[in-house]
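[1] Got a predicted structure here, sequence first:
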Amino acid sequence: MILLIADLHLEQERPDISRAFLQFLEGRARGAEALYILGDFFEVWVGDDAISPFQRSIAQALRALSDSGTPIFLMHGNRDFLLGEDFCREAGCSLLPDPSLVTFNGERVLLMHGDSLCTQDIDYMRLRRILRHPLTLWLLRHLPLAARHKLARKLRMRSRDHTPRKASHITDVHPDEVPRVMATHGVRTLIHGHTHRPAVHPLQVNGQPARRIVLGDWHHQGWALQVDENGCVLAPFPFPNQE
């Protein structure tokens, strides 16, 4: 059994989400063949050198799962693209490039966070190109911590102010970009997060049947995609009751 999740947006202000995630690690994920986290794991990440006690507790929980024998793979999202190797070493996980090719049940599958597919959102794509440029990443990691926190707050406010004003098709993936990317990588299954619109979409790639699986966000409930010998099941589950 392989599990894939995305868009938890973990932060200390949402203990219900972190509680659900810790229960997920201690229960369903224990004994899994692998756990893939496809971006926006944290609501914000300003650098491995700025890890908070809350974030360290999450790293320790991941390490416990990794030490139990379940490999963990972590991909950057648009909120936590500064996650680095120091965090991964502490958490016992491996950093995945976006996109990544994997093999599930003998089939090549493409994994992405999903934000790079939203090419109709011109403003966001321009900002993404700037922020993900190697020189920008180097500069961001070497800014004083206070400056990084200030920039992170500014970017979060920008997202919260602008995203609700955009038409839904602007913030979703471009219908032409998906088959293009899948054809480029020679796959018939794409799994991604980012859009917070969980679903399994059938489509055609080079005249062949294909599918795009969108992982759900963990705002009101948890979501996980389970892959095993019987196929794929994408399903939500309720957060545990607060005690």
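    Thanks, I have the structure now.
[2] rest of the way, CA atoms for contacts and neighbours
    Fine.
[3] wait, what's in contact with residue 226?
    Contacts for residue 226 (CA atoms under 8 Å, 6 or more residues apart in numbering) come out as 1-4, 232-234.
[4] Restricted to buried residues, select those in ChimeraX.
    Burial among the contacts of residue 226 is assessed by 16 or more other CA atoms under 10 Å; the matching ChimeraX selection reads:
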select :1,2,3,4,232,234
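[5] roughly how far out does stretch 11-19 sit from the chain middle?
    Taking the mean of its C-alpha atoms, stretch 11-19 sits 17 Å from the chain's own mean (CA atoms, centre = their mean, to the nearest Å).
[6] So which bits of that stretch are buried?
    For stretch 11-19, by 16+ other CA under 10 Å, it's 11, 16-18.
[7] and these, which two are the farthest apart?
    Spanning the widest gap among those are 11 and 16, at 9.9 Å by CA to CA.
[8] So which of the buried residues of stretch 11-19 is the closest to residue 223?
    Using CA to CA, residue 17 comes nearest to residue 223 of those, at 11.3 Å.
[9] For that closest one, what is the enclosing helix or strand?
    In the assignment (DSSP states H and E), residue 17 maps to helix 15-26.
[10] Report how many residues lie close to the residue lying closest to residue 97 once chain neighbours are set aside.
    Residue nearest to residue 97 in three dimensions, not counting chain neighbours: residue 75, with 6.3 Å by CA to CA, 6 or more residues apart in numbering. Residue 75 sits with 24 neighbouring residues when counted by other CA atoms under 10 Å.
[11] then this one, side by side with the first:
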Amino acid sequence: MSAFTYFISDLHLCAERPDISQCLFTFLQEQAVHAEALYVLGDLFEAWIGDDDLSEFNLSIADAFKTLADSGVKIYFIHGNRDFLVRNQFAQRAGFTLLPEQIVVDLYGTPTLLMHGDELCTRDVVYQKFRRKARGWWWPRLVLALPLSTRRRIAASGRKTSKKNHAKLTMDIMDVTPEDVIKAMEAHKVTRLIHGHTHRPAIHPLNINGQAAERIVLGDWYDQGSILKVSTEKRELINYKFHPLA
């Protein structure tokens, strides 16, 4: 069997959705264990309020990933818009290697740009303004200095506000801006981009300066596990069914 690598994003894990976390556990134990590497491209959690939130649920997620890492599978993590406060403490507990927001990796001979993808949704002006603040140096420090209980209340309020704002946005605004996709790929000199965030799994053929290229979008995990498998021969988007909870 040829070597292969998995990519996932937008699981939005939370204690209120045990079906999603159970699907993840099954995937890690039965499928990911056979891979060379697993890349988590952001929004692993519905909301991450700090590495000091050592809830039983959060620890169970960390332990599941650490078991996979200890088996020899390399696990890489890129921050998303829901979990940009993940720091080294959780990464070490989970066996993650933290990556920058954009990185080019050699994926079986093809230089491939990886990112969460929210930076490409430039038509959502309000969100991009928040993103610049949230990714700055002072705002995360300020938030993490607050008591854990206060951060929980802020996160809960933020999720409600986010749902209301999304209801008002058109699908075009919430999707990537095509011109910015091309700019990013040209800047990094790649013909393949993999990202999540938009919850619209697909493989989009592109043409960049007369050269064939592609943008691969990962899906969310609200109704099934959405996984990208890339090997030396092919790349495929896979739906991993939820198993009934005991």
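    Ah, there it is. Fair warning: this is a prediction, and the values are worked out from it, not measured in the lab.
[12] May I have the secondary structure class of residue 218 of the first structure?
    In three-state terms, and counting by DSSP: H, G, I helix; E, B strand; the rest coil, residue 218 of the first structure is coil.
[13] now for it: what does it line up with in the second structure?
    Using TM-score structural alignment, the partner of residue 218 of the first structure in the second structure is residue 221.
[14] How about its match: what's its closest non-neighbour residue?
    The shortest distance from residue 221 of the second structure to any non-neighbouring residue, by CA to CA, 6+ apart, is to residue 11 (4.7 Å).
[15] Check the contact between the one you found and residue 40; I expect there is one.
    No: counting by CA atoms under 8 Å, residue 11 of the second structure does not reach residue 40; the two are 9.4 Å apart.
[16] what's the nearest residue to the most centrally placed residue in the first structure if we skip its chain neighbours?
    The residue lying closest to the centre of the first structure (CA atoms, centre = their mean) is residue 39, at 1.8 Å. Distances taken as CA to CA, 6+ apart place residue 77 nearest to residue 39 of the first structure, at 3.8 Å, with adjacent residues excluded.
[17] Export the contacts of residue 226 of the first structure as a markdown table, with columns for distance to residue 124 of the first structure.
    Listed next are the contacts of residue 226 of the first structure as a markdown table, based on distance: CA to CA, whole Å:
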| residue | distance to residue 124 of the first structure |
| --- | --- |
| 1 | 35 |
| 2 | 32 |
| 3 | 29 |
| 4 | 25 |
| 232 | 31 |
| 233 | 31 |
| 234 | 28 |
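[18] quick one: stretch 175-190 of the first structure aligns where in the second structure?
    Under TM-score structural alignment, the match for stretch 175-190 of the first structure is residues 178-193.
[19] which residue ranges form the strands in the second structure?
    4-8, 37-40, 74-77, 96-98, 103-107, 110-114, 192-195, 202-208, 211-217, 225-231, 235-240 (DSSP state E).
[20] out of those strands, which comes closest to residue 140 of the second structure?
    Distance to residue 140 of the second structure, taken as CA to CA, is lowest for strand 96-98 among those, at 16.7 Å.
[21] Can you get me a residue count around residue 186 of the first structure?
    Residue 186 of the first structure, neighbours per other CA under 10 Å, totals 15.
[22] What residue in the first structure is paired with residue 114 of the second structure?
    Counting by TM-score structural alignment, residue 114 of the second structure corresponds to residue 111 in the first structure.
[23] Pull the contacting residues for that match.
    Neighbours of residue 111 of the first structure in contact, by CA under 8 Å, 6+ apart: 38, 98-102, 190-192.
[24] Likewise for residue 78 of the second structure?
    By CA under 8 Å, 6+ apart, residue 78 of the second structure lies in contact with 39-42, 98-101, 115-116.
[25] for residue 214 of the first structure, same thing?
    Going by CA under 8 Å, 6+ apart, residue 214 of the first structure touches 191-193, 195-200.
[26] repeat for residue 85 of the first structure
    residue 95.
[27] mind checking how far it is from residue 194 of the first structure?
    Separation of residue 85 of the first structure from residue 194 of the first structure (CA to CA, to the nearest Å) stands at 22 Å.
[28] Also residue 115 of the first structure?
    6 Å.
[29] For these two, list the residues in contact with both.
    residue 77.
[30] For these two, indicate the residue with more neighbours.
    residue 194 (28 against 21).
[31] Can you name the residues that contact the nearest residue to that one once chain neighbours are set aside?
    In space, and not counting its chain neighbours, residue 194 of the first structure is closest to residue 114: 5.3 Å by CA to CA, 6+ apart. By CA under 8 Å, 6+ apart, the residues touching residue 114 of the first structure are 173, 192-195.
[32] List just the nearest of these to residue 44 of the first structure.
    Set against residue 44 of the first structure, the nearest of the contacts of residue 114 of the first structure by CA to CA is residue 194 (14.2 Å).
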